[in-house]
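Chemist: Make a model of this:
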Amino acid sequence: MRRSSFFMMLLVGGSVCSFGQVSTDTTQINYLDEVLVSDTKFESKRRETGKMVIRIGQEELSRSVGQSLAEIINRQAGLEINGSRSRQGEVLGVFARGGRGRQVVVFVDGVRVSDPSSFSGTYDLRLINPAAIETIEILKGANSTLYGANAATAVLYITTKKAVVDGFSAQITSSFGTNQTTEDQRFKTAATSNNVVLNGRNSGITYGAEFGHSYTDGISSINTDDNEEDKNELTTAAAHIGWQISDSWDVRVRATLAKLNTDYDESFGLQDAAYSFLSEQKGIFLSSKYGTEKTEIHLKAGMNSFRSENISAFPGDFEGQNSMADLYGKFFLADGITAIAGLNYLEEKAELAEEETFEIWDPYLQLQGKISPGIRVNAGVRLHTHSAYDTELVYAVNPVFTSQLGTTEIKLYGSYASAYLTPTLNQLYGDFGANAELEPESNRTAELGAQVGLGKTFQLEAVYFDREEENAVIFDNMLFQYENASTKIMVKGVELALGWKASKKLRLTANYTYTDRQGDAALRIPKHKAAFQGIWSMAQGTNLTLQYSYTGKRVDTDFNTFSNEALSGFSLVDLHLSHDIIENKFQLFLRMDNLFNTKYTEIIGFNTRGRNLRLGVRINL
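Modeler: You can find the predicted model right below:
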């Protein structure tokens, strides 16, 4: 699409504003009575949780159509997803509270997902299609007692869509737009996204299927004179079926497939190259729940296989598989006292010089006690039993205090917890810098937090965190080998989150994060980061969202010189406009990212996206 297509997009987008009458927005911001899952693995109200939990629901996800999962969570407090602002398909760096990607674990429908064939052992967020997601919860801090090894800075807990009432539904979402840098503002079509989500329920049987496809080109990965375009293509599919066997027992099975085909360039020397990365993930997952008046038992199990190929000057094939089962229950022991007990099994395999395998068996226990009407204490332990390392005990203590003063509700909480991270198979036995002498990493985190809710219009949450890391696994660029860091890494910071329903038609949210990491160069971690969002219900079914984000100064490595350089901070402004042509049935939306075409650097030598437009339609049947 040439420049004429740009004007067509504005024309159609402008027509969105011409419909509707003034209405009342009934959507509300997060309150202390909101139901969460990730803090305890069971449904509990926010006032009972002792950690900072960010919940992203359908309203926010609907304003992010066409964006990747990385772009969506990058707006949240305490998170920096490096690469999310670059060319679509760029390798992502996930930093939560000044930590590294391997200190974050990902769960989908309660099942842990990770890629043991990768260097970091983490799950590739590029493989997750946001159109299939119902909710995202981001649980902050050290949570190894409930979620196992590597849950040191955050748990990303994703729940997929399924039918909750009898009937059949279909959601079709399609969008197209530009994909261009600040310098190249030709406004040609270079990005498309199409998704179909089907769900149904009848006589106790739930079923569903999903298909998604997205494609982008138009931007070179590396910023060069030629700027050869590098494509990115993601195809996803999934199907699920569930049975309500009885009033107390249900079972669900879900199968997934994701294929990623993305081009990239030579980062050493920063030059264009005809390189490609191909990745395929297949998974099957089981979820079962049995509940009585005093007991609730869950089984979460799954198997993931990964196969990827680098087509470059340093080609390579990677294969991995993980199998996981988590059997746990909630038991009501006495008035105000409950226990969560479980046994977790994890097996990781990777095809390296030969097949390498880890096995982990973890029994765990968490007690929750209601000391008085306003005081609760959570305390837990987990025995981490690893086939290659000594057994390690991790622990957590988490008191919570709540008080009601008229329409004002106050929550105070604190925690002290440990976490344990073992080296990955690739770091120990791989072909690139492996070191079989690596020791596990240990983390200890202390937190203090407060949350205030004023009726149903205002909430403010503030958290101070302090983390100590020992034996961190790092890559030594001089030795070209993984090593344990000889110095402790100390990270402290503050997170602030605010929500205000200013009127029936206007809602505001904001967050700020301060992160101070000492002991290394803190690469790509901004010390200051902030975001603001204003949501205005302009008319019946018409909503305008303004998003502002600030990313402060940080340090990055120049791979031409292997020296570290300071990068300037930058601010970005985005707009999202939507209108229901037929209420809850047919919606048009227009998204404008980097509205002021700000030029900035996210990663030295790599391109970033300039002003871009995306127009789309959502149909609910």
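
Chemist: switch to C-alpha atoms for all contacts and neighbour counts from now on
Modeler: Noted.

Chemist: which of the residues in the strand ranked longest in the chain are buried?
Modeler: In the chain, taking DSSP state E as the definition, the longest strand is strand 271-291. Residues 271-273, 275-290 are the ones in strand 271-291 that count as buried (16 or more other C-alpha atoms under 10 Å).

Chemist: swap in stretch 35-42?
Modeler: Quick answer for stretch 35-42 (16+ other C-alpha under 10 Å): 35-41.

Chemist: And stretch 119-137, by the same measure?
Modeler: 119-124, 126-137.

Chemist: Reformat the buried residues of stretch 35-42 as TSV; add secondary structure.
Modeler: Formatted as TSV, the entries for the buried residues of stretch 35-42 read as follows, by DSSP: H, G, I helix; E, B strand; the rest coil:
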residue	secondary structure
V35	strand
L36	strand
V37	coil
S38	coil
D39	coil
T40	coil
K41	coil
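
Chemist: need those residues in JSON lines with distance to W243, can you?
Modeler: Shown next, in JSON lines, are the buried residues of stretch 35-42 (distance: C-alpha to C-alpha, whole Å):
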{"residue": "V35", "distance to W243": "24"}
{"residue": "L36", "distance to W243": "24"}
{"residue": "V37", "distance to W243": "22"}
{"residue": "S38", "distance to W243": "24"}
{"residue": "D39", "distance to W243": "27"}
{"residue": "T40", "distance to W243": "25"}
{"residue": "K41", "distance to W243": "21"}
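
Chemist: To compare against the first, here's the next sequence to fold:
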Amino acid sequence: MKKKTISFAAMLALCTLGRAQELQQLDEVVVTDSRFELKREHSGKTVIRITAEELEKNQGKSLAEVINTKSGIEIGGSRSNAGQNLGYYIRGGSNRQVLVLIDGVQVSDPSAPAADFDLRLVDISQIASIEIVKGAASTLYGNAAATAVINITTRKASDNPLSATFRSSIGTNQSRDDRKYNPSDFSNSIAVGGRSGKVSYQAGFAQQYADGLSVASSGTERDAFSRFNTNVKVGYQATDRFSVDVFGNYDKYKADMDGYAMDGSFIDTDDRSISKQYRTGIAPGFTYGRGSVQASVAYHKIEREIVSDYPAVYDAGSLVADIYNKYNFNDRFYTVLGINYIRNDAEFDTDQDFTITDPYANVVWVSGFGFNMNAGARLNNHSEYGTHFTYNLNPSYTLLLKEESYLKALGSFSTSYIAPNLSQLYGQFGANPDLEPEEDRTLEGGVEWKTGTLRLSALYFNRREKNFIFYGTEGYVNINERYTVNGTEAEFSVKPVDFLQLDANYTFTENRDQVALRIPKHKVNATAGFDVCEHTFASVSYQYLSDRTDAGGIVMNSFSLFDLYLSHHILSHRMKLFANISNIFNEDYVELAGYTTRGRNVRLGFSLSF
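Modeler: So this is what the prediction gives:
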């Protein structure tokens, strides 16, 4: 056990080796928690922002792996076979309580059991930045935004007439017991963009193929995963005040799966999952005086197929329209008024659909004496469940200590609303058309201190679920009891010298009323990075998870993982060579009971820009 669990002191010693990411500066802005660009010290949330620079320093990793290093978040399946289903365990919640946005537009799969969005469909090379707001956020973003909103912003066109970036990497993909280090994971991408006069354009293609691992831990066959992504975005700046963007995406993956034998054991099979996603939309914008009107209309179509002894085909779509007016009365008072329309449809035995039409309003006040308030309300109008009211109160107080230093106290009381999705109501497995909506309330309180290059934050959250939707022997049912989840999140970031950056976070999560499957009570992430010289960068990352319980009462022991990353720029920084080693010490651990986890793996790659 001592070998499996590295002491926290040892982790901190390793943290003196390097630097991981740039410290967020005083003038850093956050958007997702209010839809306005607010300085961090004026925001009442501890918003997580993953910058383009941080994404560059995580080349070779999946989107789920990058998000999984942040406080309050556990992405189950991100350490397993590349095609493994992902579990979004944020603040003790589940997939259906997490809302994903791409360029501010809600995306989901209405045919999926959780109606969630599959992060495996997104390639990290297409992303410019990510903002994560934890806690109930239904006021601004509507149904299902109960434990977190993950807002993914895609890459924008360069100001040059033509620019391009090529990325390619090759790596191993093996379990702990496999020491052959055969190349088994291949990734390539290209992005081209530019601007000419009033027109901008951005296009990209990405591809990944991986095999070498069996999905089942008892299996021996190599279960492959393949994905490709294409995207096109064209913008037109008609006047100084009016602009419009048109975009289209096509993403597809195939993932080999394993299944169950007659005796219930999990074994090698020839099962397979195929998923296709089509997204297209238009986003016009008009500015006037102190305000602007933003709109987006997008259609998102999902086609899925399960090839097994119990085959299934799913066809679903979402039409999403969001129009809102932002108005700044002055540099202290900001308002948002909008209306959001969603139509979800899915094909089961028959075609099923519902619509949601939500007017909403949000106000931000930044006083001149340190007090800040972010407050809003939303009237959810569901075609099946009528009207439901959600609201948010998010006060904070910032004490400016000296230049580039502040102490901020924050609090939040917010509600959310999760209507049963089409799969739960009409799907092929355990459907129940009599389900009632699930309700969620989140209470938060915390502090954040920043001085110079040091930032510390600590936050307590208490989340209460009502009418919890549970899948049991009788299918989907509402649980009349109220469940409470509480926890703490702490973050630390410091740059003690110019060439050294240290970052760490700790999360404690406790479900008071039921067993929290696959969710660790304690989780630690730490990263240290070092600018070896002007052109060379190195980092060491550490992750610790405490014991967890899986289905059937299986206890999965705690584990610790260390990763190493190196990069070097050549050709006047146009070309970057990188290498990473994951699970350096080849830790023997279980992430999901019965499933294979990755052992020590190596990846080499490069990126070239011009």
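
Chemist: picking up where we left off before, return the subset of the buried residues of stretch 119-137 of the first structure lying in helices.
Modeler: Secondary structure from DSSP state H places none of those in helices.

Chemist: Just the ones in strands from these, please.
Modeler: Taking DSSP E, the ones among those that sit in strands are 133-137.

Chemist: ok, so of the residues you listed, who is nearest E233 of the first structure?
Modeler: Ranked by distance to E233 of the first structure (C-alpha to C-alpha), those are led by I133 at 19.4 Å.

Chemist: and the longest strand of the first structure, what does it pack onto?
Modeler: Secondary-structure packing of strand 271-291 of the first structure (3 or more C-alpha pairs under 8 Å, 6 or more residues apart in numbering; DSSP states H and E): strand 249-266, strand 295-311.

Chemist: tell me the secondary structure for F6 of the first structure?
Modeler: Put simply, F6 of the first structure is helix when judged by three-state DSSP.

Chemist: from what I can see it touches A190, true?
Modeler: No - if you go by C-alpha atoms under 8 Å, F6 of the first structure and A190 don't touch, sitting 11.9 Å apart.

Chemist: tell me, the longest strand of the first structure lands on which residues of the second structure?
Modeler: Mapping strand 271-291 of the first structure onto the second structure (TM-score structural alignment) gives residues 267-287.

Chemist: And the helices in the second structure?
Modeler: Using DSSP H, helices in the second structure cover 8-14, 52-56, 63-67, 138-141, 422-426.

Chemist: Please identify the deepest-packed of these.
Modeler: helix 138-141 (a mean of 28; mean count of other C-alpha atoms under 10 Å).

Chemist: now the helices and strands packed on strand 271-291 of the first structure as CSV including mean neighbour count?
Modeler: Listed next are these as CSV, based on neighbours: other C-alpha atoms under 10 Å:
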stretch, mean neighbour count
strand 249-266, 19
strand 295-311, 19
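
Chemist: returning to what we had before: quick one: the helices of the second structure as JSON lines, columns for distance to V590 of the second structure too.
Modeler: Shown next, in JSON lines, are these (distance: least, C-alpha to C-alpha, whole Å):
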{"stretch": "helix 8-14", "distance to V590 of the second structure": "21"}
{"stretch": "helix 52-56", "distance to V590 of the second structure": "27"}
{"stretch": "helix 63-67", "distance to V590 of the second structure": "16"}
{"stretch": "helix 138-141", "distance to V590 of the second structure": "35"}
{"stretch": "helix 422-426", "distance to V590 of the second structure": "30"}
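
Chemist: so which of those comes closest to N486 of the second structure?
Modeler: Taking C-alpha to C-alpha, helix 138-141 is the member of the helices of the second structure nearest to N486 of the second structure, at 19.4 Å.

Chemist: Could you find the counterpart of L496 of the first structure in the second structure?
Modeler: Per TM-score structural alignment, L496 of the first structure is aligned with A490.

Chemist: swap that for A132 of the first structure, please
Modeler: That one, A132 of the first structure, aligns with Q126 by TM-score structural alignment.

Chemist: My guess is that match contacts R155. True?
Modeler: Yes - using C-alpha under 8 Å, Q126 of the second structure makes contact with R155 at a distance of 5.9 Å.

Chemist: Apart from its chain neighbours, what residue comes closest to the aligned partner of Q459 of the first structure in the second structure?
Modeler: Correspondence of Q459 of the first structure to the second structure, assessed by TM-score structural alignment: R455. Distances taken as C-alpha to C-alpha, 6 or more residues apart in numbering put S493 closest to R455 of the second structure, at 5.2 Å, once the chain neighbours are dropped.

Chemist: Please report the distance of the one you found from S158 of the second structure.
Modeler: 31 Å (C-alpha to C-alpha, to the nearest Å).

Chemist: Please apply the same query to G376 of the second structure.
Modeler: 35 Å.

Chemist: So which of those two has more stuff around it?
Modeler: G376 (24 against 16; other C-alpha atoms under 10 Å).

Chemist: which residue lines up with that one in the first structure?
Modeler: Mapped onto the first structure by TM-score structural alignment, G376 of the second structure lines up with G380.

Chemist: Surely its match touches Q366?
Modeler: Yes - counting by C-alpha under 8 Å, G380 of the first structure touches Q366, with 3.9 Å between them.

Chemist: before we move on, the earlier item: which ones are touching the match of L496 of the first structure?
Modeler: 71, 456-459, 505-507 (C-alpha atoms under 8 Å, 6 or more residues apart in numbering).

Chemist: need these in a markdown table with neighbour count, can you?
Modeler: Shown next, in a markdown table, are the contacts of A490 of the second structure (neighbours: other C-alpha under 10 Å):
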| residue | neighbour count |
| --- | --- |
| S71 | 23 |
| L456 | 18 |
| S457 | 19 |
| A458 | 19 |
| L459 | 20 |
| N505 | 22 |
| Y506 | 20 |
| T507 | 25 |
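
Chemist: need the residues you listed in CSV with distance to G430 of the second structure, can you?
Modeler: Output for the contacts of A490 of the second structure, formatted as CSV (distance: C-alpha to C-alpha, whole Å):
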residue, distance to G430 of the second structure
S71, 34
L456, 46
S457, 43
A458, 41
L459, 38
N505, 39
Y506, 37
T507, 34
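
Chemist: ok so, going back, to I581 of the second structure, which of the helices of the second structure lies closest?
Modeler: helix 63-67 (13.9 Å).

Chemist: Can you check which part of the first structure the closest one sits on?
Modeler: Using TM-score structural alignment, helix 63-67 of the second structure pairs with 69-73 in the first structure.

Chemist: which residues are contacting the matching stretch?
Modeler: 61, 64, 79, 81, 84-85, 92, 125-126, 128-130.

Chemist: next one: stretch 550-570 of the first structure
Modeler: 267-270, 521-531, 571-572, 600-605.
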